[in-house]
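1. I'd like to go over a predicted model; first the sequence, then the structure.
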Amino acid sequence: MTESPKGEEPEVVSLVLATLFSGVQPDPWPDPHPLAVRTALEWQQVGTHAVFAELHGTTHGLPRGRLAELIGRIASTGEQLGLSWTCEQDMRRWLAPDAQERDSWAVPARALAEITGYYAISAGHGVANVTLRSLLVQPEAAAVINQDKDLKRAKGFDPFSTVPAAWVPLNEKVATVLLNAAAGRGAAQEMAELVVALTRDARWVALTNRRHVDFHRWRPQSVSGGVATSNPWESTDTGSYSLTMYGRSQHEPPNTSELIAEASDGLEALAECMERWLDVWPSAIRDLGVPLFKDEEA
């Protein structure tokens, strides 16, 4: 929280919820707080430096709004991480034996696993975008980014741009461009290496691959009587095809417990990356020529 004028309620600058549901008694808060919760709060609290950072940026000749946008996107990414953790808690409550007594438990549990992944992946995109915008403060690094044939469509990444291409996805291709831009630039290179490592983390790859199927292709139905996602025609040895009529659907729904584990693992990979990223970022932005924060080692 931040200080407010006398008599007014303090402003909330960071928040992580125990549950998204009204009337549900959440579990007691773990003590100490899990890594994802601590990291989500810390990223959100960076937002308190937005105005200070913007003033500092003008003294370094940065475009108006460059650092306000960067700081704001960091805080926003922290909220997305926190929402992913909250969804994960609601998701995992379906693993309780009394919850699984309901025949339909797998449907809401799976939906919450997907939403856990949705917020995690959106936060992952945030990590890519704040890394890119950190690198933009250094002219040579910015030149590497703006010369990329795909990123040229962003038209220079003007602060608060509404050009869709100015907001990049997190993938290995984008991460490689960021690493090339950060190469040889001290802690900035370490910052970019964290982004590359996340795109290659098996836990993260599994989560994003699941989303590619469920959101963009054919999400398998959760019920046993659903339509199978495989072609019902089978080839024979003679080169002809046969279609068999079964008495029951041949569809096999995804294993909900495995989906829950996959979502939790992907969130864990993201939280680990974001914790290290925020540890490195003050030194990275300093090595890029804009010392926003005091060097504690100086």
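-> Looks like it came in fine.
2. From now on I want contacts and neighbour counts done on CA atoms only, so please keep to that.
-> Fine.
3. Could you verify my assumption that Ile115 touches Thr86?
-> No - using C-alpha atoms under 8 Å, Ile115 is not in contact with Thr86, being 10.0 Å away.
4. which of the two has more neighbours?
-> Thr86 (21 against 18; other C-alpha atoms under 10 Å).
5. Which elements pack onto the helix or strand that one falls within?
-> Using DSSP states H and E, Thr86 sits in helix 66-92. If you count contacts as 3 or more C-alpha pairs under 8 Å, 6 or more residues apart in numbering; DSSP states H and E, helix 66-92 packs onto helix 35-45, helix 50-59, helix 106-135, helix 256-287.
6. helices and strands around the shortest one, which ones?
-> Yep, that's helix 50-59 we're talking about. helix 66-92.
7. Helix 50-59 and the helix it packs on, what's the angle between them?
-> Calculated by axes from the mean of the first three to the mean of the last three C-alpha atoms, to 10 degrees, helix 66-92 forms an angle of 150 degrees with helix 50-59.
8. Can you report how many residues lie near Ile285?
-> Neighbour count for Ile285, taken as other C-alpha under 10 Å: 23.
9. could you measure it against Ala75, distance?
-> Going from Ile285 to Ala75 by C-alpha to C-alpha, to the nearest Å gives 16 Å.
10. distance of Leu83 from Glu275?
-> 16 Å.
11. and what of Ala113?
-> Taken as C-alpha to C-alpha, the span from Ala113 to Glu275 is 22 Å.
12. got it, and Gly266?
-> Taking C-alpha to C-alpha as the measure, Gly266 falls 14 Å from Glu275.
13. Comparing these two, which shows the higher neighbour count?
-> Gly266 (23 against 17).
14. The more buried one contacts Arg200, doesn't it?
-> No - Gly266 is not in contact with Arg200 according to C-alpha under 8 Å; the separation is 11.7 Å.
15. Please compare the first structure with the one that follows:
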Amino acid sequence: MSFNARSTRRSTKSQHTGGTSWASESAPTDTEIAQERPSNLREPQLPSLSIHLEFSEFKRRNVYASNEEQVKSDVIPIILGREYMPSGQNHVFNDMEPIIPDVTTAKPDYYNGTVPEKIHTRIRRDLNKYIVPCTDTSRPAAPNFFGEVKGPDGSARVLMLQIKRDLDYGARAMHKLQSYGEMEPVYDRKAHTFGFTYHGGQGTAYLQLYATHLERPERIGERPKYCTSKVMGFDLDDNLDTYWRGVSELRNIKELAEEHRNEIILGANTIADLRVDEEAETESDNS
């Protein structure tokens, strides 16, 4: 099973919170999401012996995880798989402009972004409050993949509010980069920001996957609308097949987020380079 239309289970909830919502009819279609699948991914193969062993280890660790911290440290690394992208854990996004005034900023349990130096210095200067999340500027920039985790006693409602807030900040970062140097802000109705929630420990093992996109403001001067769609959900300890499909899709959208992030940053960097060249030519002509 792949990150595609056949396996999608989209949320039909619509809950507005100051310009943000759980998307329904306004969400990109399943076909549109399928078309955005990473070009380098393949359909998951049938579970191998190593996956059988991984599933057994996952179940063992998950059943003994009695609190949120144990789930984060013992279970999440298994389902995410090998880490090779710039990542952060439990960092307060204390250097980003709030999306909604006086609302607590994001503090994701897990996120992926890019090495800050991969973004043109001019862009980092111009978009600093939108793409550099922390005052510690060595941490990943332009985050667009997030994870929130709760233990067996955690609140599902709080989990949903946390991932929605994370995704909003990531979607805005991608939107600002995508619109960099353009005459008008870009609203392509495609999700460029993705995430997951995991509610687990002591027999609970619910994984849910999400995508977020921005909608054009209805009126001049209003904020854009942030729309989050639930894409899929899995009970990971149900059986081997469900576990393998769930973690495969999670790892797929993690790579999908990286692909979108790299493409959008490349486009913005190209525009920044052109601007620098144009300014150098103008300065040369005037000298």
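-> That came in fine, so what should we check first? Just so it is clear, the structure is predicted and the values come from calculations on it, not from any experiment.
16. Superposed, what's their TM-score?
-> Once the chains are laid over each other, their TM-score by TM-score structural alignment, normalised by the length of the second structure reads 0.35; 153 aligned residues with a C-alpha RMSD of 5.4 Å.
17. residue boundaries of the strands in the second structure?
-> Secondary structure of the second structure (DSSP state E): strands located at 20-22, 87-88, 110-114, 141-150, 193-201, 204-215, 225-235.
18. need these in JSON lines with mean neighbour count and distance to His175 of the second structure, can you?
-> Formatted as JSON lines, these follow (neighbours: other C-alpha atoms under 10 Å; distance: least, C-alpha to C-alpha, whole Å):
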{"stretch": "strand 20-22", "mean neighbour count": "21", "distance to His175 of the second structure": "15"}
{"stretch": "strand 87-88", "mean neighbour count": "18", "distance to His175 of the second structure": "20"}
{"stretch": "strand 110-114", "mean neighbour count": "23", "distance to His175 of the second structure": "15"}
{"stretch": "strand 141-150", "mean neighbour count": "27", "distance to His175 of the second structure": "10"}
{"stretch": "strand 193-201", "mean neighbour count": "27", "distance to His175 of the second structure": "10"}
{"stretch": "strand 204-215", "mean neighbour count": "23", "distance to His175 of the second structure": "8"}
{"stretch": "strand 225-235", "mean neighbour count": "23", "distance to His175 of the second structure": "11"}
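19. Now do the contacts for the nearest residue to Leu209 of the second structure once chain neighbours are set aside.
-> Excluding its sequence neighbours, the residue lying closest to Leu209 of the second structure (C-alpha to C-alpha, 6 or more residues apart in numbering) is Phe196, at 4.4 Å. Phe196 of the second structure sits next to 146-148, 163, 207-210, 250 when contact means C-alpha atoms under 8 Å, 6 or more residues apart in numbering.
20. coming back round to it: want to try JSON lines for the strands of the second structure, with distance to Leu49 of the second structure as columns?
-> Converted to JSON lines, these look like this (distance: least, C-alpha to C-alpha, whole Å):
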{"stretch": "strand 20-22", "distance to Leu49 of the second structure": "39"}
{"stretch": "strand 87-88", "distance to Leu49 of the second structure": "29"}
{"stretch": "strand 110-114", "distance to Leu49 of the second structure": "29"}
{"stretch": "strand 141-150", "distance to Leu49 of the second structure": "28"}
{"stretch": "strand 193-201", "distance to Leu49 of the second structure": "24"}
{"stretch": "strand 204-215", "distance to Leu49 of the second structure": "22"}
{"stretch": "strand 225-235", "distance to Leu49 of the second structure": "21"}
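21. Quick one: list the elements packing against the helix or strand containing Ser242 of the first structure.
-> Element membership for Ser242 of the first structure, per DSSP H and E: strand 241-243. Packing partners of strand 241-243 of the first structure (3+ C-alpha pairs under 8 Å, 6+ apart): strand 233-235.
22. What angle do strand 225-235 and the longest helix belonging to the second structure make with each other?
-> Longest helix of the second structure, by residue count under DSSP state H: helix 240-286. Here the directions of helix 240-286 of the second structure and strand 225-235 differ by 150 degrees (the same axes, to 10 degrees).
23. Could you name the helices and strands sitting against helix 240-286 of the second structure?
-> Helix 240-286 of the second structure packs on helix 49-64, helix 76-80, strand 110-114, helix 121-126, strand 141-150, helix 156-178, strand 193-201, strand 225-235, going by 3+ C-alpha pairs under 8 Å, 6+ apart.
24. do you know which of these lies nearest Leu274 of the second structure?
-> Closest to Leu274 of the second structure of these, according to C-alpha to C-alpha: helix 121-126, at 11.5 Å.
25. Show me which residues of the closest one are buried.
-> Neighbour counts over helix 121-126 of the second structure (16 or more other C-alpha atoms under 10 Å) mark 123-124 as buried.
26. elements contacting that helix?
-> Helix 121-126 of the second structure packs on helix 240-286, going by 3+ C-alpha pairs under 8 Å, 6+ apart.
27. Next, the angle helix 49-64 makes with the helix it packs on.
-> If you take the same axes, to 10 degrees, helix 240-286 of the second structure sits at 100 degrees to helix 49-64.
28. between helix 240-286 of the second structure and helix 156-178, how big is the angle?
-> 30 degrees.
29. Could you tell me the angle between helix 240-286 of the second structure and strand 141-150?
-> Computed with the same axes, to 10 degrees, the direction of helix 240-286 of the second structure lies at 160 degrees from that of strand 141-150.
30. now helix 240-286 of the second structure and strand 193-201, what's the angle there?
-> Here helix 240-286 of the second structure runs at an angle of 150 degrees relative to strand 193-201 (the same axes, to 10 degrees).
31. and the angle from helix 240-286 of the second structure to strand 204-215?
-> 30 degrees.
32. Might you report the residue contacts of Val276 of the second structure?
-> Here Val276 of the second structure is in contact with no residues (criterion: C-alpha under 8 Å, 6+ apart).
33. picking up where we left off before, looking at the helices and strands packed on helix 240-286 of the second structure, which is closest to Thr242 of the second structure?
-> Per C-alpha to C-alpha, nearest to Thr242 of the second structure of those: strand 225-235, 6.7 Å.
34. what helices or strands is that closest one leaning on?
-> strand 20-22, helix 156-178, strand 204-215, helix 240-286.
35. what's around Glu68 of the second structure, how many residues?
-> 18.
36. Next: Glu268 of the first structure.
-> 18.
37. Just give me the neighbour total for the closest residue in space to it that isn't next to it in sequence.
-> Closest residue to Glu268 of the first structure apart from its sequence neighbours, by C-alpha to C-alpha, 6+ apart: Ala36 at 7.3 Å. Neighbour count of Ala36 of the first structure, defined by other C-alpha under 10 Å: 25.
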